[in-house]
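Visitor: sequence and predicted model, in that order:
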Amino acid sequence: MDNPPEQHTGHPRRWQILSVLLVSLLVVVLDNTVLNVALKTIQEELEATQNEIVWAINSYTLVFAALLFTWGVLGDRYGRKKILVIGLVLFGLASALSAFATDPMQLIIARGLMGIGGASVLPVTLAIITVVFPPHERGKAIGLWAASVGGAVALGPLLGGFLLEHFWWGSVFLINVPIVAIGVIGILLLVPESSNPNPGRLDPLGLLMSITGLLLLVYGIQHGGDSQDWLSLGVSGAIIGGLAILILFLWLEIRSDHPSLDISLFGIRSFSASLTTVSLTFAAMTGSLLFLAFYMQLVRGYSPLQAGAFTLPVAVGQLLAAPRSAKMVERFGARKVIGFGLVLAGSVFASFVFLQPDTPAWILLVTWFFLGFGLGNVIAPATTRMTLAVPPEKAGAGSAVQNTVRQVAAALGVAVLSSVVAIAYTNTIRDAPGITELPQA
């Protein structure tokens, strides 16, 4: 199926289409962080062990990261609208199963199913934006997409805290169902179908290798962060095995006449440089949000809702900066805008070492607003540069690559920061009576 003819002048309903895509995007990305403040409650209600609650988190992110690339490739081949609807329906059904889980194993399985469905949304929505918007408007549209991703990551703890304050623990999952229903209806009514007109033969071996390699790599990263034992056979073996399979996958793709991944993308300087920038930024952002959840609840003693509220300035900063970044790039150039954002966000990250239990709340709010503002000036223009470097017919695979690397980087950021926090926490309270276990953030 050819891409719609409106790809040069823009689809006449492109802004309505973008609104529907952002609704679908928000509900899936929120789920990556909404559990940050709900873990203790869920663990108590389901009488879950520490290991079971960790798997309830990791089953989602593990499958999510492993399938991003595959969903993007399938969207290019079989139709992005079709794949998006299938993924959202599965995500919504699995959310309902998660909400009414009666034991930890049910929750772990349901969360894994959520990850399978949710993984379709990031690469496919970005690919559809590339198709329905003309080149001169893509920067603004992608800026809104990037702002939604970053904002949803930051808003997750706030939403989770609010729901736990007023409803039962299952509400953090059940809230997804009506939003998914609205998104699916909007997609069916507004979004045009699109795909690569010349997809070539399917590369099942390549897709299987990418899934296996990513599963092992992300599992190793997550397990290393949870256990704080990066040299154990289970952790190092999974990471090395995953990297080996992914390297073999890249080697085979170079020699394939019908590759799932166009290796030449990495030879495009703007694509590879922006990919590196976004990956490092996401690793720092997701890791810092874990640190902030730990700091607000365990150091300052705030409730889940109060702790979640303190992430709001991060989201506000991103929502203000990202949509406007396209105009800033036109005026100053992408390098200067991204460089400014990196310096600003990096300064805030560095300031975390000065946090004290009694640091005034207004300082935290202002500081974290600037963090969001800096991130908005990095993620949006860098994502735009990557997307514009990819031919529209390969938009799904191109966006899948950047989202996959971004998700792996996010997992690494959480794992490394959780290890650092665990060591610092243990050193601080090792002599305190009655404390025998580190609460998981």
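Guide: Cool, got the structure. Numbering: from 1, shown residues only.
Visitor: C-alpha only now, for contacts and for neighbours.
Guide: OK.
Visitor: measure residue 376 to residue 345 for me?
Guide: 9 Å (CA to CA, to the nearest Å).
Visitor: among these two, which residue is more densely surrounded?
Guide: More crowded of residue 376 and residue 345, by other CA atoms under 10 Å: residue 376, with 34 against 27.
Visitor: residue contacts, that one?
Guide: With contact taken as CA atoms under 8 Å, 6 or more residues apart in numbering, residue 376 is in contact with 146, 147, 150, 317, 318, 319, 320, 321, 322, 325, 341.
Visitor: name the element residue 148 belongs to?
Guide: Taking DSSP states H and E as the criterion, residue 148 maps to helix 135-166.
Visitor: still on that earlier bit, and of the contacts of residue 376, the nearest to residue 95?
Guide: Each of these was scored against residue 95 by CA to CA, and residue 150 proved nearest at 21.6 Å.
Visitor: that closest one contacts residue 315, correct?
Guide: Yes - using CA atoms under 8 Å, residue 150 is in contact with residue 315, at 6.8 Å.
Visitor: now do the contacts for residue 425.
Guide: Contacts of residue 425 by CA under 8 Å, 6+ apart are residue 438.
Visitor: before we move on, the earlier item: of the contacts of residue 376, buried ones?
Guide: Those of the contacts of residue 376 that meet the buried threshold are 146, 147, 150, 317, 318, 319, 320, 321, 322, 325, 341, by 16 or more other CA atoms under 10 Å.
Visitor: try it against this one:
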Amino acid sequence: MARAGVREWIDLAVLAVPTMLLAMDATVLYLAVPHLSADLRPSDAELLWIVDSYGFLVAGFLVTMGTLGDRIGRRRLLVIGASAFAAASVLAAFAPSPLFLIIARGLLGVAGATLGPSTLALISTMFPSNQRALAISLWATCFSAGIALGPIVGGVLLEWFWWGSVFLLAVPFMAVLVLTAPFLLPEYRDPAAGKLDLASVFLSLAAVLPVIYGIKQHGGVVGGVSIAVGLIAGWLFVSRQRRLADPLLDLRMFGSRSFSVALMALVFTMTAIGGVYLFVTQYFQLVQRFTPLVAGLWLMPSAVVLVLSSLVTPRLAARFAPAHVVGVALVLAALGFAALAFAGGLLGVVAGFSLVYLGVGPLMALGTDLVIGAAPPEKAGSAAAMSETAMEFGIALGVGVLGVVGTAVATDGEPLLQASAASFTHGLNVVAAVAAAMTGALAVLVLGLLRQRSPGDS
């Protein structure tokens, strides 16, 4: 079997830039929340939307963008998306109001949705199967590093600049990508792909966004109706995909147990991460009273653990069954969340969160490879989009749902940022306890399902 050469590994390094920035933008605001709150004075609901709108719109548009890349060319879509991402970053940096920032973050999400599927799909076609696991593991490491480094980089920038600087960081890197991609990266498109079905695009968005809005309404008639509308749209979307000769999302991929179980693990694990990460980063500033820079430095141990655990995953996957690697990773994450549920001081929070990331690293790397490996090359963009959707939607859902739970526990009708140290810590403990129960149950479920997969299942 042919092996990738130096050119392919250089291309992988180029693709690492948008991957890291895409993930970084999901978390870079966490340490900037007190600063932008003091400047823009958003309500608690607006604050959650500012943090969350990016991830939700990334998740909402990923399936569309993954399929679009298969049709018009993955490199072309990457260049278009990188240009739009840079422009939206400038808008977000100079947002004069909470609503403007929410809209700018939404535009960043739409642009960001082009980056992940394009990079991951290009990697799947650049590397043969015997090297794909390592290449995807390095991609997952970059994605993990972006999530972990977002608050750290934000803390460094906030030490000397205003909160908008965390967005401007992406502009020069995206400009370099736009200029170099046509010369360095290969192009790939599905020659047999049909036209993009706009009705499916609309239904995919109508399935995701109303459900998210309904969750954020904390129940009630409006929230219930919104969720119902989203579920109906989701049913219509699935029904339409089954009838189309060239669907937006090929549902046959879900026939692979590895594909379905890996997606499930990614969604619920990243839900747990999204909610807990919001409270951990705020804990350093609101409870420990650290500056953004010092808070970022206290996140370094967990970031290092996340990167290292992602890097060793290919060796683990070569020696042990995927079910065992994913199952043990989830157990470690559950133990870390449990430690956070009982943490009352700084060292307990740092140690617990580092243990969480020790388990999350292998899950992200191997889970992504299982998803991509289950799809044919011409559907790599769609499969990559589903993997990205699982992670982005999970992070955003964690902020939206677990963020609401933690806020309710930590406050009594007062703004979250004004909660007492003891109340805020209690909110973190409760959110971590929910995350521990979720990932513990998921570990048992994944071990059972992956160990029972059929011999022909990829």
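Guide: Received, thanks. Model, not experiment: these values are computed from the prediction.
Visitor: TM-score for these two?
Guide: After superposition, the two chains reach a TM-score of 0.89 (TM-score structural alignment, normalised by the length of the first structure), with 419 aligned residues with a CA RMSD of 2.1 Å.
Visitor: which residue ranges of the stretch 301-441 of the first structure form helices?
Guide: 304-309, 312-321, 325-332, 334-351, 361-388, 395-429 (DSSP state H, counting those that start in this stretch).
Visitor: mind checking the ones you listed for the one nearest to residue 72 of the first structure?
Guide: Comparing the helices of the stretch 301-441 of the first structure by CA to CA, helix 395-429 comes nearest, at 4.4 Å.
Visitor: only the buried residues of that closest one, if you could.
Guide: 395-419, 421-422, 425-426.
Visitor: how many residues are close by the aligned partner of residue 198 of the first structure in the second structure?
Guide: Residue 198 of the first structure maps onto residue 192 in the second structure when the alignment is built from TM-score structural alignment. Using other CA under 10 Å, the number of residues around residue 192 of the second structure comes to 10.
Visitor: give me the three-state assignment for residue 192 of the second structure.
Guide: In three-state terms, and counting by DSSP: H, G, I helix; E, B strand; the rest coil, residue 192 of the second structure is coil.
Visitor: against residue 376 of the second structure, how distant is it?
Guide: 13 Å.
Visitor: same question, residue 60 of the second structure
Guide: From residue 60 of the second structure to residue 376 of the second structure the distance is 23 Å (CA to CA).
Visitor: who's more crowded, those two?
Guide: Neighbours were counted for residue 60 of the second structure and for residue 376 using other CA under 10 Å; residue 60 has more, 24 against 13.
Visitor: now check the first structure for the residue matching the more buried one.
Guide: That one, residue 60 of the second structure, aligns with residue 66 by TM-score structural alignment.
Visitor: what comes up buried for the helix or strand in which that match is found?
Guide: Using DSSP H and E, residue 66 of the first structure maps to helix 50-78. By 16+ other CA under 10 Å, the buried positions in helix 50-78 of the first structure come out as 52-78.
Visitor: check contacts around residue 60 of the second structure.
Guide: With contacts defined as CA under 8 Å, 6+ apart, residue 60 of the second structure is in contact with 204, 205, 208, 209, 389, 393.
Visitor: out of those residues, who's nearest residue 12 of the second structure?
Guide: For the contacts of residue 60 of the second structure, the nearest to residue 12 of the second structure is residue 389 (21.2 Å; CA to CA).
Visitor: which position in the first structure aligns with the closest one?
Guide: By TM-score structural alignment, residue 389 of the second structure lines up with residue 404.
Visitor: give the burial count for the aligned residue in the first structure for residue 343 of the second structure, as a bare number.
Guide: Using TM-score structural alignment, the equivalent of residue 343 of the second structure in the first structure is residue 355. Residue 355 of the first structure: 12 surrounding residues under other CA under 10 Å.
Visitor: since that was my last question, I'll sign off now.
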